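Novice: Provide a 3D model corresponding to the input given below.
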Amino acid sequence: MTVTAQKPQSTSDRPKIRPTNIAQQSWIMVKRNMIHTKRMPEMLSDVTVQPIMFVLLFAFVFGASIATGGSASYREFLLPGIQAQTIVFTAFVVASGITADVEKGIIDRFRSLPIRRSAVLIGRSIASLLHSSIGVVVMAVTGLAIGWRIRGGVLDAVLAFVLILVFGFSMIWFGILIGSVMRSVEAVNGVMFTVLFPITFLANTFAPTEPMPHWLRVIAEWNPVSSLAQAMRELWGNGGPAPASAQLPLHHPVLATILWSLALTAVFAPVALYAYRRRTAG
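Specialist: Below you'll find the predicted structure:
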């Protein structure tokens, strides 16, 4: 029996590894996450089916029982609130995705590649913003179908959508923190529902804050979600300015939303990066 020795592959036959920068690496991660969503379209249910369900449920079931106390209809009062709730849940998407990648060993595989660790986070963050933006568009179309209208100027309307993305970016860091600390997707679900649902309901998202007890109204009006919702209502022309008795953030909602976004990012970003590095350290 003769044994034929195989000639070892020369280095010239191997595919060349081209150096890439952080932007290219991050974009690859974005495409990876979007392809994952394309292959599992049921992952879009939280930004397609659920927003439509919330809009129709509150507009037709609860809308007749809730007085807005202003010139705008409840449907115009409602849409900015649901938009704010949807972008807050961007943190949920990020946290679940990071935890799932760590559980499945995907992060370990990424560490063996010639890419920066931060590219994984940037790609995940951008993909999550795109994911949540689908929900914003779906709700806007649904709102237009049931009578919601943008009554402000074009620049004000664009600024409102920009504020949504800016606030969503700050919530991403909270999601990275939770996704890096929690050990399972089930734990992420429990923590995020426990934290995010009270934040989005204890605000002016679905009902005015004026009828609340004074101490509860103060908490609700200092809630950054209230500032975001009030800013969108004013920019879209879906209601007038806050009443004189409202807390300071609601009298300057656009500025308050920007400041809240910067503050949340400054608080959560360093802690989230530390937790992520510690979780993925080999």
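
Novice: make it CA atoms for all contacts and neighbour counts henceforth
Specialist: OK.

Novice: hey, where'd the helices end up in the protein?
Specialist: 22-39, 45-56, 74-88, 90-104, 106-111, 117-146, 154-181, 185-201, 214-221, 224-236, 248-251, 253-280 (DSSP state H).

Novice: tabulate those (TSV), appending mean neighbour count and distance to residue 64.
Specialist: Below are the helices of the chain laid out as TSV (neighbours: other Cα atoms under 10 Å; distance: least, Cα to Cα, whole Å):
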stretch	mean neighbour count	distance to residue 64
helix 22-39	16	37
helix 45-56	17	12
helix 74-88	26	8
helix 90-104	22	30
helix 106-111	14	49
helix 117-146	20	14
helix 154-181	22	27
helix 185-201	15	18
helix 214-221	16	22
helix 224-236	27	19
helix 248-251	20	25
helix 253-280	17	27
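
Novice: closest one to residue 65 among the ones you listed?
Specialist: Among the helices of the chain, the nearest to residue 65 by Cα to Cα is helix 74-88 (9.7 Å).

Novice: one more, so I can put them side by side:
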Amino acid sequence: MSLTLPPITPAPMPRAPRSVLQRLRWLISDSWNVASRDLIHWIRQPVRLFSSVMYPVVSILIFGYVFGNAVMVVGGWNYREFLMPGLFGQSIVLGVGVTLVAIAEDTNRGVNNRFRTMPMSRAGYLAGRSIADLLNSTLDIVVLMLCGVAVGWTWHLGFGNVLIAFGLLMLLRVAMIWLGIFLGLIIKPENTSVVWTVLLPLTMFSDTFVSPQMMPEWLGTISEWNPLSATVGAIRELFGNPGWPGDSWVSTHPMVMAVVWPLAIIAVFWPLSVRRYRSMS
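Specialist: So this is what the prediction gives:
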């Protein structure tokens, strides 16, 4: 007796949402799924977690205690009061490398192509990557703040200003995320080390650790116009920490430039990243 099996009918592909509300729900769901994937990868790599936590401690020890005694701050302030906002900003900018490496590895392994062929929001992958990086950066800043409090740093102008300063840091991180996404889509994983060699000097060519007035004139000008200098100067004002007053317009209006610079970077690299992602074969 022969047994006849019924024909196998493939499952129908889910329909793409049509209304604006349905598309928004689709985007939020897919973005969180991608972000959860990235966070799980991060948690399951203890070396990355350890390095993320240890970096603030090592930075404070090196710059706060090794070099700090050689730097005099205007007004007789403790150098670590001047240093900590600079370390907050440096940590945010160095996050470009984290985003870049993750995007480059996904591109090299074909993960991006797999997501693009799945029935999911076209913006879900990039948005999910952004959410994961923002959460990681939030943890980094919290750890840095706790380390700063442990060595004598604090804020002096109220918790409301702390929230505004944190918002400015996250705004800069969003700008760095889109810069990192664009670079990650065009750079191969084996070439990402070149970006790290450029990032660290760029964070030094700012008022992160010393005043631009202590640098050669041409380097001091570059430092004053560095987007990192604007954010660091702004959060120093919000925290009530000491800074270095400059003579140029950009150095005397850090609050304005701390918003203008990140928005300008986002306006350039957001559309470039989306266009590059959509045009990938």
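
Novice: about what we covered before: using a markdown table, please lay out the helices of structure 1 together with distance to residue 16 of structure 1.
Specialist: Converted to a markdown table, the helices of structure 1 look like this (distance: least, Cα to Cα, whole Å):
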| stretch | distance to residue 16 of structure 1 |
| --- | --- |
| helix 22-39 | 17 |
| helix 45-56 | 40 |
| helix 74-88 | 41 |
| helix 90-104 | 28 |
| helix 106-111 | 19 |
| helix 117-146 | 21 |
| helix 154-181 | 34 |
| helix 185-201 | 38 |
| helix 214-221 | 57 |
| helix 224-236 | 49 |
| helix 248-251 | 55 |
| helix 253-280 | 28 |
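
Novice: among those, which comes closest to residue 207 of structure 1?
Specialist: Going by Cα to Cα, the one of the helices of structure 1 nearest residue 207 of structure 1 is helix 74-88, 8.0 Å.

Novice: residue 32 of structure 1 corresponds to which position in structure 2?
Specialist: Aligned counterpart of residue 32 of structure 1 in structure 2: residue 37 (TM-score structural alignment).

Novice: again with residue 156 of structure 1
Specialist: Using TM-score structural alignment, residue 156 of structure 1 lines up with residue 161 in structure 2.

Novice: ok, that match - contacts?
Specialist: Taking Cα atoms under 8 Å, 6 or more residues apart in numbering, we find residue 161 of structure 2 in contact with 238, 239.

Novice: same thing but at 10 Å, please
Specialist: 155, 167, 235, 237, 238, 239, 240 (Cα atoms under 10 Å, 6 or more residues apart in numbering).

Novice: residue 134 of structure 2 now?
Specialist: Contacts of residue 134 of structure 2 (Cα under 10 Å, 6+ apart): 35, 92, 95, 128, 140, 170, 171, 173, 174, 177.

Novice: separation between the equivalent of residue 145 of structure 1 over in structure 2 and residue 222 of structure 2?
Specialist: By TM-score structural alignment, residue 145 of structure 1 lines up with residue 150 in structure 2. Distance of residue 150 of structure 2 to residue 222 of structure 2, computed by Cα to Cα, to the nearest Å: 33 Å.

Novice: just give me the residue closest to the centre of structure 2.
Specialist: residue 173 (3.4 Å; Cα atoms, centre = their mean).

Novice: quick check: the gap between that one and residue 254 of structure 2.
Specialist: 17 Å.

Novice: residue 117 of structure 2 now?
Specialist: Residue 117 of structure 2 is 44 Å from residue 254 of structure 2, by Cα to Cα.

Novice: number of nearby residues for the aligned partner of residue 60 of structure 1 in structure 2?
Specialist: Applying TM-score structural alignment, one finds that residue 60 of structure 1 aligns to residue 65 in structure 2. By other Cα atoms under 10 Å, 14 other residues sit near residue 65 of structure 2.

Novice: show me what contacts residue 65 of structure 2?
Specialist: Contacts of residue 65 of structure 2 by Cα under 10 Å, 6+ apart are 59, 79, 80, 151.

Novice: which two from these end up farthest apart in space?
Specialist: Checking the contacts of residue 65 of structure 2 with Cα to Cα, the most distant pair is 59 and 79, at 13.6 Å.

Novice: equivalent range in structure 1 for stretch 219-237 of structure 2?
Specialist: The aligned range for stretch 219-237 of structure 2 is 216-234, by TM-score structural alignment.

Novice: one step back: quick one, which of the helices of structure 1 is nearest to residue 2 of structure 1?
Specialist: Closest among the helices of structure 1, using Cα to Cα: helix 106-111, at 39.9 Å.

Novice: now distance to residue 207 of structure 2 too, for the contacts of residue 134 of structure 2, in a markdown table please.
Specialist: Shown next, in a markdown table, are these (distance: Cα to Cα, whole Å):
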| residue | distance to residue 207 of structure 2 |
| --- | --- |
| 35 | 33 |
| 92 | 15 |
| 95 | 18 |
| 128 | 32 |
| 140 | 21 |
| 170 | 19 |
| 171 | 19 |
| 173 | 18 |
| 174 | 21 |
| 177 | 22 |
